[in-house]
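1. Give me the fold of what follows.
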Amino acid sequence: MKATLLISAAVLLATPGFAVAQSSMPGMEMKDAPGTVARGEAAPAAMDHSGHSQPEAAVPAPVAVDPHAGHAAEPKPAGPPRPEAIDHSGHDMNAMTGMSEGDPAIGTAPAPAPPGDHAADTVFDPAEMARAREALRRENGAFSGSMVLFDLAEFQARKGRDGYRWAGEAWFGGDVERLLIKTEGEGAFGEPIEDLEIQALYSRAISPFWNAHVGLRHDIVPNPSRTYAVLGVEGIAPYWFHLTGQMFLSDKGDIRARLEGSYDERITQRLIFQPRAELNFSAQDMPVIGVGSGLTDFELGARLRYEIRRELAPYVGVEWSRKAGDTARLARLAGEDPDAVSFVAGVRVWF
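-> Predicted structure coming up:
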């Protein structure tokens, strides 16, 4: 490459046009290019240029060719003219007290009526689809049903005379409002019933897991019988504890309370272990029915049941009951044992 450039430069200098150009530039003294010899002079001996290096000539970069040159692009539509910026620095906005953005006006037009037609009626029998929609409405909140449950129906083997006990309820209504009937009692074989009560309650759901109760309770036994106003709650506490709490106000002005709790521990899908507890309280002494103030009595029990069917589950277990405080004292005065342990066998049934 260097050799080619040297040869080109020598040829250019040797051309007459180049010499004329040099002589036609007055006031400028052009030195002879290295390596040239004046006319009429003997050429000097050839010089060795092997140690000389000449910088490479800059090669012009290729001109980029636009492949879209000559294509006429469609002009874009002109947008709206931009308003000139206005300087508000001198404006006092605090003085504009009479201007407020305010809330947008609320429409008063009535909501459109819900559609009365159903797309499925164009494919299936409209009468059948109407019955299906009614069944869906009942099953998803507007149903009415009923249930009878005897949670306890048992024989009690204990010191002295063996006894019996039951505790059950029945409800009628929907998933929010129900009429609830409760009953429980106990006694010894060959003797009169010791306790018998019945409750009629209005039950209403106050949360997904809790119901509130209000109604009446009537104690048939012991004598004299008494009637109470009832206020209570029943539901499922965290960790699936079933709890019931009730307060009673009698027609004599007596105040009593009851707290019950149980827990179903599933050993298998059908074998269930259930611990159970009940505590009763009284705000005052009622010696005529053998009840003292404070904690009157409590029961602790454990039962193991096997569900032959969900509706039928025989069980066995043990229960300890004890009268406390002044109630225990009144029981001793009446010749009764305030403490009792019973082995129980019974059946839990619902329908």
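2. Please count neighbours and contacts with C-alpha atoms only from this point.
-> Fine.
3. Find the residue at the geometric middle of the chain.
-> Closest residue to the average C-alpha location of the chain: P208 at 13.6 Å, with Cα atoms, centre = their mean.
4. Can you tell me how far that one is from D175?
-> The span separating P208 from D175 equals 10 Å under the rule Cα to Cα, to the nearest Å.
5. where do the strands sit along the stretch 251-351 of the chain?
-> Ranges of strands in the stretch 251-351 of the chain, per DSSP state E, counting those that start in this stretch, are 255-263, 265-266, 271-282, 294-306, 312-323, 339-350.
6. helices and strands around the second one, which ones?
-> Contacts of strand 265-266 with other secondary structure elements, assessed using 3 or more Cα pairs under 8 Å, 6 or more residues apart in numbering; DSSP states H and E, are made with strand 271-282.
7. other SSEs contacting the strand it packs on?
-> Packed against strand 271-282, as judged by 3+ Cα pairs under 8 Å, 6+ apart, are the following elements: strand 255-263, strand 265-266, strand 294-306.
8. the strands in the stretch 51-200 of the chain, which residues?
-> Secondary structure of the stretch 51-200 of the chain by DSSP E, counting those that start in this stretch: the strands cover 145-158, 163-173, 177-188, 193-207.
9. now what about the shortest one, what contacts it?
-> This means strand 163-173. For strand 163-173, contacts defined as Cα atoms under 8 Å, 6 or more residues apart in numbering pick out 144-157, 178-189.
10. coming back round to it: include mean neighbour count when you put the helices and strands packed on strand 271-282 into JSON lines, please.
-> Formatted as JSON lines, the helices and strands packed on strand 271-282 follow (neighbours: other Cα atoms under 10 Å):
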{"stretch": "strand 255-263", "mean neighbour count": "18"}
{"stretch": "strand 265-266", "mean neighbour count": "13"}
{"stretch": "strand 294-306", "mean neighbour count": "19"}
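11. Serialize those strands to CSV and add fields for distance to K2.
-> Shown next, in CSV, are the helices and strands packed on strand 271-282 (distance: least, Cα to Cα, whole Å):
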stretch, distance to K2
strand 255-263, 104
strand 265-266, 100
strand 294-306, 109
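12. Can you say which of these is nearest to A277?
-> Closest approach to A277 among the helices and strands packed on strand 271-282 is made by strand 294-306 (4.6 Å; Cα to Cα).
13. Another for comparison:
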Amino acid sequence: MLAAPLAVAAGLPATTFAQGHASHASHAGHTEHAEHSTHGIYAEPAGPQAHASNDVEHTGHANLMDHSASSMGHDMDQASQEASSMDHGDMPMQGGSTPANARDPDAYSGGHVRNAGKFSLPPSEASHMSDTHYFGSVQFDRFEHVRAQGEEWGAYEGEAWYGGTYNRAVVKAEGEVAGGKLRHSETQLLWRHAAFAYWDTELGLRLDHDHGAPNRQWLAFGIKGLAPYWFEVDATAYVGPGGRTALGLHAEYDILLSQKLYLQPAVEMNLYSKDDEARQIGSGLADVTAGLRLKHEITRQLVPYIGVEWAGKFGRTADYARAAGESRQQTRFVAGLSFRF
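-> Below is the predicted model of the structure:
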């Protein structure tokens, strides 16, 4: 600020000083002047007036920002007051009766309804879920010829069922035929229900028939399914007249030798609570049968096999067999066919 008076005192023209000062400012790259020059179209001269102008400009911006923030805060406060003063009882809430102006969910269909009208399919072509269909099947695990100690006879074991995925009517049958006559048979009429992922419960009746002996009837309740490690298990409890009870257990397992050839070990046992002399059955463990069959799948529906099995009688049942001149143990050779359709 003292440079101008000194220049006048020295006799230098003011114009020369201004040019020199401007040149010095351009070489020094006056930061403050460059920053403020971006706000205008042309650069303002440096000096007290420029600083005063810049101060006014910054003050104006600051006042404008303060005013905007104040206005925004005022609007938010007003919105909060309005929200707090709103009557929530007037707001529509979920539940309750349907509003009078609610949209009809069937309005878009043009009056058409499901399974009716000219565009509906006939019952024979209507779509159904898989568990609503009913199926039927007949399968025989054993249909075989048996040879043991010079004797020969035929044996069968199988079941037929009809129903859906969860409930089925089942007929189980097994027996022996010798000399063209039915020597022994066991028939069960059951209602099978899928109670668990791999297990079915069974409830029904059982009828036993033995040639030359009285028939027996039982109420049956059992469970059938696939145990861990792929063991097929069938366990059934029976209750008969006169306080008679029995328990039948059967288990088998498939040992794969190839995609078509496999070994099938199986074991079966029967237990009774009372002696039945007329049918030569004693209390406790009555009999056990263990077999091994080699099966070859021609198809899943047709499986021929050969095998060997051992059968033994125990306890009072063995005593009845000895008294009748029968063997308590037998080794049997079998050849047969498993099939289903």
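14. Between the strands of the stretch 51-200 of the first structure, which one is closest to A334 of the first structure.
-> Shortest separation from A334 of the first structure across the strands of the stretch 51-200 of the first structure is recorded for strand 193-207, at 13.5 Å, computed as Cα to Cα.
15. Just give me the mean distance for that closest one relative to the second structure.
-> In the superposition against the second structure, strand 193-207 of the first structure averages 1.4 Å from its aligned positions (mean Cα distance after the TM-score superposition for the first structure).
16. For that strand, which residues meet the burial criterion?
-> Applying a neighbour-count criterion of 16 or more other Cα atoms under 10 Å, one finds 193, 196-205 buried in strand 193-207 of the first structure.
17. Stretch 199-211 of the second structure now?
-> 199-210.
18. now, which of these lie within helices?
-> When those are checked against helices using DSSP state H, none is located there.
19. returning to that earlier point: which stretch among the strands of the stretch 51-200 of the first structure comes nearest L12 of the first structure?
-> Set against L12 of the first structure and scored by Cα to Cα, the strands of the stretch 51-200 of the first structure come closest in strand 193-207, at 107.4 Å.
20. Which elements pack onto that closest one?
-> Contact analysis of strand 193-207 of the first structure by 3+ Cα pairs under 8 Å, 6+ apart lists strand 177-188, strand 210-221 as its packing neighbours.
21. what's the counterpart of L216 of the first structure in the second structure?
-> Aligned against the second structure by TM-score structural alignment, L216 of the first structure finds its counterpart in L205.
22. Does its match touch L190 like I think?
-> Yes: look at L205 of the second structure against L190 with Cα atoms under 8 Å: they come within range, at 6.4 Å.
23. Which strands and helices lie in contact with whichever strand or helix holds D66 of the second structure?
-> D66 of the second structure is part of helix 48-85, with elements assigned from DSSP states H and E. Here helix 48-85 of the second structure touches no other helix or strand, going by 3+ Cα pairs under 8 Å, 6+ apart.
24. roughly how far is that helix from the heart of the chain?
-> Average the C-alpha atoms of helix 48-85 of the second structure, do the same for its chain, and the two points are 62 Å apart (Cα atoms, centre = their mean, to the nearest Å).
25. Can you give me the buried ones in that helix?
-> Neighbour counts over helix 48-85 of the second structure (16+ other Cα under 10 Å) mark H51 as buried.
26. Burial check on the closest residue to N54 of the second structure other than its chain neighbours, number of neighbours?
-> Counting by Cα to Cα, 6 or more residues apart in numbering, the nearest residue to N54 of the second structure once its immediate chain neighbours are dropped is H36, at 7.3 Å. Other residues within reach of H36 of the second structure, judged by other Cα atoms under 10 Å, total 18.
27. got it, and the one 3 residues further on?
-> When neighbours are defined as other Cα under 10 Å, H39 of the second structure has 12 of them.
28. quick one on the thing from earlier: contacting residues for the match of L216 of the first structure?
-> Counting by Cα under 8 Å, 6+ apart, L205 of the second structure touches 188-190, 217-220.
29. Which residue range of the second structure does stretch 295-305 of the first structure align onto?
-> Stretch 295-305 of the first structure corresponds to residues 285-295 in the second structure, going by TM-score structural alignment.
30. And for the nearest residue to the match of L216 of the first structure once chain neighbours are set aside, the neighbour number?
-> Distances taken as Cα to Cα, 6+ apart put L219 closest to L205 of the second structure, at 4.8 Å, once the chain neighbours are dropped. Neighbour count of L219 of the second structure, defined by other Cα under 10 Å: 18.
31. State the distance from the alignment partner in the first structure of L219 of the second structure to D251 of the first structure.
-> Aligned counterpart of L219 of the second structure in the first structure: A229 (TM-score structural alignment). Computed with Cα to Cα, the distance linking A229 of the first structure and D251 of the first structure is 8 Å.
32. Also E177 of the first structure?
-> Relative to D251 of the first structure, E177 of the first structure is positioned 27 Å away (criterion: Cα to Cα).
33. Over to I220 of the first structure?
-> As defined by Cα to Cα, I220 of the first structure lies at a distance of 14 Å from D251 of the first structure.
34. Which neighbours do the two have in common?
-> Jointly contacting I220 of the first structure and D251 under the rule Cα under 8 Å, 6+ apart are R226.
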